[in-house]
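J.: Sharing a sequence plus its predicted fold:
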Amino acid sequence: MTTTSDSQQTRASGSRRGRRNDPDRRDRIVDACLEVIARSGVAGTSHRKVAAAADVPLGATTYYFDGLDDLLHAAFERFATAASEAFDARLAGADGPQAAREAVVALIVHDIFQDERSLVLSHELYTLAAREPRFRTITSAWMRRSQVSLGRHFDPATARTVDALIEGLTIHRALDDEERDVDEVVEAVRRITG
């Protein structure tokens, strides 16, 4: 007899008894969800589109996830975790204040500004989190991880301000038709951290 908690554990682990020939199905669904969000936005995301993008039967999306919100939550958690890990890796190599400033500039100019998909996903998550407290836990954890990474090089107040600068410049990048001047970014980071 399968209890509710057994069923929930099966879903959480992403394993399905008797489906050993497709052990990565849940992960493919989550990745496909991110691709659908990047193309169509949260409002245009559906189980049907995600199933098609993941090349799985429609019922697989509801087997592994308790509704579209659950699937969106898993997808955005994956996205935020990957973004945090890349952010932390960029800052981990800095071995002093100047190297930390250069790492922040590289994050803004190269890591964030060059990837339209990440910009779109970030803003879709921010909009959803502004409306839905459940998704705000993802953005809050993401901000904390960013500030911890920055806090290795800057005091807490500076780390929060630099994090806000990064977020603000990503909004400008997403909405502005003009390229960001690298010297402008270097000067902004210098002023805040100097």
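T.: Arrived safely. Numbering: from 1, shown residues only.

J.: CA only for contacts and neighbour counts going forward, please
T.: Fine.

J.: Which positions within stretch 137-150 qualify as buried?
T.: Within stretch 137-150, the residues scored as buried using 16 or more other Cα atoms under 10 Å are 138, 139, 142, 143, 145, 146, 147, 148, 149, 150.

J.: same deal with stretch 109-126?
T.: Those would be 109, 111-113, 118-126, for stretch 109-126 by 16+ other Cα under 10 Å.

J.: Would you convert these into JSON lines that also reports distance to residue 33 and secondary structure?
T.: Compiled in JSON lines, the buried residues of stretch 109-126 are given as follows (distance: Cα to Cα, whole Å; DSSP: H, G, I helix; E, B strand; the rest coil):
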{"residue": "109", "distance to residue 33": "27", "secondary structure": "helix"}
{"residue": "111", "distance to residue 33": "22", "secondary structure": "helix"}
{"residue": "112", "distance to residue 33": "21", "secondary structure": "helix"}
{"residue": "113", "distance to residue 33": "22", "secondary structure": "coil"}
{"residue": "118", "distance to residue 33": "14", "secondary structure": "helix"}
{"residue": "119", "distance to residue 33": "16", "secondary structure": "helix"}
{"residue": "120", "distance to residue 33": "13", "secondary structure": "helix"}
{"residue": "121", "distance to residue 33": "11", "secondary structure": "helix"}
{"residue": "122", "distance to residue 33": "14", "secondary structure": "helix"}
{"residue": "123", "distance to residue 33": "15", "secondary structure": "helix"}
{"residue": "124", "distance to residue 33": "13", "secondary structure": "helix"}
{"residue": "125", "distance to residue 33": "13", "secondary structure": "helix"}
{"residue": "126", "distance to residue 33": "17", "secondary structure": "helix"}
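
J.: Pasting the second one now:
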Amino acid sequence: MASDQTSSRRFDPDRKQRIIDAALDVIVAHGVQGTTHRRVAMAAGVPLGSMSYHFAGMDDLLHMAFRQVAQAASAAFVARLSKARNRRDAIEAIIDIIAGNIWSTPRTLLLSYELYAFAARKPELAAVMRDWMQASRDALGRFFDPLTCRALDALVEGMGIHDSVDHSPLGRGDIADIVHRICRQD
């Protein structure tokens, strides 16, 4: 009977993903500095040895976890912009992304803060952030020149960050006014 239990535990095709998801939960609860192999294993419900089996170390796990966050946030941004058929639709999409917190949920923002801080200390992780920015700019590039794309990308992220701590976050009308100012055509 014990061998049946052992073999069923060994076949766990979702274990690596469960560990990555648990790492993100631990980062939200304790920050990167408080994220340990033991906490992640406990949160994932896996033996501690699974950590070294699936990941080269904590930096490898954090890199995969942060890449997952960046890809999910980027996918939501790109999905909303992909519905735009013209510049006017793209402007409305940007307003929706900011006003509707499409990427800037409290969890994603907190993970983003942790990603920025961690990447400042681990330059190799900056590639995750650059890929995220490039995906946003590529989606915006269908409708805007490169400089406007950079400004809008920074606005989307910056507005989400500001609104997360501001006692009086901007309403949709003010956000629309700002976006229209940036997107003004000469």
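T.: Here it is on my side, so go on. Keep in mind the model is a prediction, meaning the values are calculated, not measured.

J.: Mind checking the TM-score on these two?
T.: TM-score of the superposed chains, computed with TM-score structural alignment, normalised by the length of structure 2, equals 0.89; 178 aligned residues with a Cα RMSD of 1.8 Å.

J.: re the thing from before, using CSV, please lay out the buried residues of stretch 109-126 of structure 1 together with distance to residue 176 of structure 1.
T.: Listed next are these as CSV, based on distance: Cα to Cα, whole Å:
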residue, distance to residue 176 of structure 1
109, 14
111, 17
112, 14
113, 11
118, 16
119, 12
120, 13
121, 17
122, 16
123, 14
124, 17
125, 19
126, 18
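
J.: Residue 165 of structure 2 -> structure 1?
T.: When structure 1 is aligned by TM-score structural alignment, the residue opposite residue 165 of structure 2 is residue 175.

J.: which residue in structure 2 lines up with residue 25 of structure 1?
T.: Per TM-score structural alignment, residue 25 of structure 1 is aligned with residue 15.

J.: List the contacts of its match.
T.: Going by Cα atoms under 8 Å, 6 or more residues apart in numbering, residue 15 of structure 2 touches residue 46.

J.: how about a cut-off of 10 Å?
T.: 9, 21, 44, 45, 46, 50, 51, 54 (Cα atoms under 10 Å, 6 or more residues apart in numbering).

J.: And the helices in structure 2, which stretches?
T.: Here structure 2 has its helices, by DSSP state H, at 2-10, 15-30, 37-44, 49-54, 58-82, 87-99, 106-121, 126-140, 146-165, 172-182.

J.: The last one vs helix 87-99, what angle?
T.: Think helix 172-182 of structure 2. Helix 172-182 of structure 2 runs at 130 degrees relative to helix 87-99, counting by axes from the mean of the first three to the mean of the last three Cα atoms, to 10 degrees.

J.: Residue 126 of structure 1 contacts residue 133, doesn't it?
T.: No - using Cα atoms under 10 Å, residue 126 of structure 1 is not in contact with residue 133; the gap is 11.0 Å.
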